Structure formats: structure tokens, C-alpha cells
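Q: No sequence on hand, only this structure:
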């Protein structure tokens, strides 16, 4: 495994997004399967694991903490606050965005307990709560740094302007945003802002929520699969997007790699400061993803794959109106 840098942390060039094991794409896998995936990643050189309070309403942090505790000194641990589950009067939990300083500090205490650790290496504000000045939320995170409960601060799904305001309060070590061939929004402004400020860029959903892994049966999505609400997976848009795959798969074959590896290798070639964090519930898929670190792409192939799949050739927005209202990321006109 090759390595890249986030603040003082030397991390694997490809990390593991742990969300899939507990959240968002249907029923969670068994604890045993989750353990297999986490340990397989660790055994194959992954030393950057990404979780959040939201994922499974704490279940994902609990799983990561239990499985990886014996190896705690050998990997960089990232988690997130500011978006979590809140219990209702009937006992159910609903997702809320809450960036108030007191909520951030309580969420961190809960995360430390679930993760079975004394310190979180990289702690992100999962979403900017637009009712709270970003300076106040980052101020709370900077208090946690001073208290030794977290080591570095990250932001997720923010604009370049919000990043700069946050960075004026405390150095921002990383920005995490969706980035893949079919989601190019970071290229508008925030990726350049990260480079100017010395923040790493962590790319989630780097294989386009599974679209670039191969044909998906959208009719078979679980009732709770978040892709059901995403416009790109609506039947008409999905049918249009499927027409991109034959050409894309041909380029992967030309590069001598799998479709998933091409998507990840493209990101790795976009800059040494970019760390993709694919997620999976399958050890086989995990190992295929990790093979992307050895894929070499020439300028011609990069140009052709970018021309094939980009914001102008993909049908549908990445989020629905509700989800779009919750992020601060720049959008294409």
C-alpha cells in the first residue's frame, strides 16, 4: 500500500469508508461480516478508517471500536459529528443536523466511548448546521483539540468560502466531499482552496455509489437504500447513465484494470493530496478496490475517461432537493 498525508498522519492512499457496514445501502451486515471486512482492510495495508456518529446511529462507531481496538496505535481513526440520530418519544431515532458547540462536545464524548479510544485522530463536522455560525462549531472542535480528545479537525460537504472561515478559527486538516468521475463539484473551488490552505481532500463515494463498479439493479434496492431518493438512480436517468458504461468498461479494459479500479486510480492521479475512501461489505470487492494503487493511467486515457463521464454527460442531480439544502458544496450552473 502506498501512503499519503493528512496533517501529521501518514495514511494509506486508499482508506476505508465504514458506513456501508451499518448504514445507508440497506440492512446492515452481520457483526461477523463487518469484522471480516475491517480486518481484511487492515491486513492489506489500510490504516485510515472513516466512520461517523450517524452511521447506524452509533452502531458503526461501536463496530469499528470493538474490532480495531487491538490495533489502535497502528491506524488513523476518523469520525464525524454534527449529524446524528436523536431519539423520539416513541423510541425511534431520526437524523438531525446540530452543530451547536454543546452538541458537538457531547457527541464526541459518546463517540470516544463507542470507539473505545481516548482520542479521535481526525474529527469532522459532518454537515455545517446553517443555523450556527461555522466559527462557533469549529470553535467547539478547537476546544476538543486543546483538551486532547481529538487531534485534527475536518469538514464535510462545505464550500471554499466556508472552509476559509473555518480555517481562520483553527487549521482544517481535511475536507471530505463526494468526488468521483460523475460528481465533479469539488473541482469548482473547494479542491483548490484545500491546496491553498494545506488541507487534504478525502473523496467519499469514489466509485459513484456503486455505479462505476458495474450494472446495478435499481429495482432490487432495499427499501432503506438512500439511492432510491437520488435523482441519478431514478429509472429514466439511470437508463440514460447506463449508456455510459460500455465505453467506460472498454477504457478500464484498455488500462488493464477493473471498472472500480479505474474510478479509484483516476482520483489517485488527480493529486497526491486526494485520499479516496470507498466502502464495501465484501472482502472481494475490498481487495479489488485496493488494487487501484498499482494502476497507472496515461494522460490520453485520463482525458478520454473525463470526457466520457462528467457533469455534462451524467443525467440527474446527485442529491434530491432536501439533501441539497443540507450541504454547502458549490454546484455547477
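A: That came through, no problem. Every value quoted in this text rests on a predicted model; they were computed, and no experiment measured them.
Q: contacts and neighbour counts: CA atoms only from here.
A: OK.
Q: Name the residues that touch stretch 51-58?
A: Contact partners of stretch 51-58, identified using CA atoms under 8 Å, 6 or more residues apart in numbering, comprise 17-19, 22-24, 60-61, 64, 78-81, 83-85, 93, 95, 107, 111, 114, 126.
Q: Need the nearest residue in space to the residue nearest the centre of the chain, chain neighbours excluded.
A: Centroid-nearest residue in the chain, with CA atoms, centre = their mean: residue 204, separated by 2.8 Å. Using CA to CA, 6 or more residues apart in numbering and skipping residues adjacent in sequence, the residue nearest residue 204 is residue 178, 4.7 Å away.
Q: let's bring in a second model and compare:
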């Protein structure tokens, strides 16, 4: 497995990471035994970066990872944890909390649920509008000194926040959505990260399955997060599935699946970018890993650029209510 270094001060991780969220939340029921088998398959294939959040299933995801790692060799394994999202018993969201005292509380629970002494990469899930980023990162810097966490990351924040955070303590990576149909970081955020020596861990590389080649209009009644996503609704879905038809055509020329080409495209945008794949089944994981063998030529990249120019997707990547809380979307 090829390795890529996270930032100038971070660890070397596998060229593809595994996003574990769907094993616990947001995409309907998941099979526990299949989830654990998928985690084992990922480790066996050389994946070393596991991404989770303390609010994924209200702790379920962290405990699932702990169960999957029991008895496994954990050398050179990196667990990335997001914190700060507040939820209620109905699984609704109540906002974000990145106060220093809250962060110390969150990390204590994550350490216990994961069964580890230190967390490799720790990051606020979103910017808390009521707490200066300097205070949050300062608290995490103290946690690095205490040995509770090793590295500090960020998630879905804009350039100004990135600069302010990095001035307090080195940031190793920014986790943010990046795909053929979500290219917003290219206008400014990616440049800022590269200037500061911060890597990108890209989630949503298949746009929540939209550009995987497995989605169809017949699946639109699925009861999960996608039912609220603008890109999966009405005429937006029609327009976006037409884009996928173009991807299918290019993938046929490449000799790979649409999903593999979409993942390979993200990986090809720079050695400082690590795609996170949200596979929760072994067959989907196997397909995603096949992207490592896809070699996109200049002609393929040009065809993809023509088929997927910035802004090509119909509909926003999140509902308006959520976009309003995303620092990365502020211009």
C-alpha cells in the first residue's frame, strides 16, 4: 500500500483511508458482523487510516472500531476522531461545542470507547461559532503535551480559520468534502493548505454514492441522509445522474468502474490528498481498493475535467440549514 504523509508534521498513512461513519449512522441499518469483517479486510489490505466521530451513532462507531481491533496488530495504525457535534436521544443535532472544558470531556470518553491511550488525529467536526478557534486549538495543544492526542486536524473550515488555527499549533490535515462534483476547495482552501503544509483527507469522494455507478432513481425512496440531500432530489438527481453517464463512458475507456475512476481522480490531484472511502461492505471496499491500480492518463484527466467542470453538480452538497453552519462555505 502506497503511503502519503499528512502535513509536514503528521504521520504517514495509507493512500486510501476508511471512513467508518456509515457502519453506525446516517445511511440506514448496517450489518454489525459485515462491518467488522470490512474493517478487518481493510487492515489486511494495508489501510492504516480509520476515520470516525464520537457522535457517529452516539459512540457506537468508536466501540465498533474497538471491537474490530481487538487482537489485531495496531502498529502503524492511525485513528482519526471528530468531536463537538451535540445530539439528542432522537438522533437530532443540537449544535457544536468546542470549549476547552468540553474538549477535555469529549476526549476522555473517546479514549475509553476506543480502548486506546492516545488518539492519533483529533479534530473539531465543525467550527463552533461561539468559541475562537485559537481557544479550541490551544486546548488541543495542551492535550498533545499531555499525551492524550498525537496530532491536530480540522474539518470543513475556511482559509482564515485554517491560518488562525495553524498559528497556534501545527495542523496536519483538513478533512473536507472533495470529489468530481464537489470541487469548492480548489478556489482557495486547497491553496491555503498547500502554502501551510497541511494535507487534505477528502471525504465524500463518491458523493454519498451518487457518482459510484450504483445509484439510480429507483433508489430515491431510501430512508437515510440522502433523502434530505439536494443533489438526490427531483430534477437535481436527473441532472446528476446524467453526469454519471459521462463518468461511465470514461470509466469504460479506462477499464475500471465509475467508482474506481472517481476515487482515482481525487488521489491524482496531489500526493497531499488522501481519499476516504465510506465502504461498509467488503465488496464495496474491494472495489474502492481497485482504484489504487487505476492509472489516469492526461487524456483521461482532460476528459474528466470536461465532463465535470467546477459547479457541474445540480444542487448544494448539504441542505441550507447545514451549510449555514459550515465555515468552509463562507466566502
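A: Looks like it arrived, so ask away. All values reported here derive from a predicted model rather than from experimental measurement.
Q: The residue nearest to the centre of structure 1 and residue 18 touch, don't they?
A: No - between residue 204 of structure 1 and residue 18 there is no contact under CA atoms under 8 Å: 10.7 Å.
Q: ok so, going back, please name the residues that touch the residue nearest to the centre of structure 1.
A: Going by CA under 8 Å, 6+ apart, the list of residues near residue 204 of structure 1 reads 17, 176, 177, 178, 179, 276, 277, 278.
Q: Name the helix or strand for the alignment partner in structure 2 of residue 203 of structure 1, please.
A: Alignment note: residue 203 of structure 1 maps to residue 202 in structure 2; criterion TM-score structural alignment. Counting by DSSP states H and E, the element that carries residue 202 of structure 2 is strand 199-203.
Q: Tell me roughly how far that strand lies from structure 1 on average.
A: The superposed strand 199-203 of structure 2 is, by mean CA distance after the TM-score superposition for structure 1, a mean 0.5 Å from where its aligned residues fall in structure 1.
Q: That strand: what's the following helix or strand?
A: Following strand 199-203 of structure 2 in sequence order, the next helix or strand is helix 234-254 (DSSP H and E).
Q: before we move on, back to that, take the contacts of stretch 51-58 of structure 1 and keep only those in helices.
A: 60, 61, 64, 107, 111, 114 (DSSP state H).
Q: Kindly indicate the member of the residues you listed with the most neighbours.
A: The residue in these with the most neighbours, by other CA atoms under 10 Å, is residue 61 (29 neighbours).
Q: OK, contacts around that residue?
A: Shown in contact with residue 61 of structure 1 (CA under 8 Å, 6+ apart): 51, 52, 53, 55, 79, 111, 114, 115.
Q: Now do it against residue 114 of structure 1, distance only.
A: Plainly put, residue 61 of structure 1 is 6 Å away from residue 114 of structure 1 if you go by CA to CA, to the nearest Å.
Q: contacting residues around stretch 154-164 of structure 1?
A: With contacts defined as CA under 8 Å, 6+ apart, stretch 154-164 of structure 1 is touched by 122-128, 134, 172-178, 189-191, 193-194, 327-330.
Q: what do you get if the cut-off is 7 Å, keeping everything else the same?
A: Outside stretch 154-164 of structure 1, the residues within contact range by CA atoms under 7 Å, 6 or more residues apart in numbering are 122-127, 172-177, 189-190, 193, 327-330.
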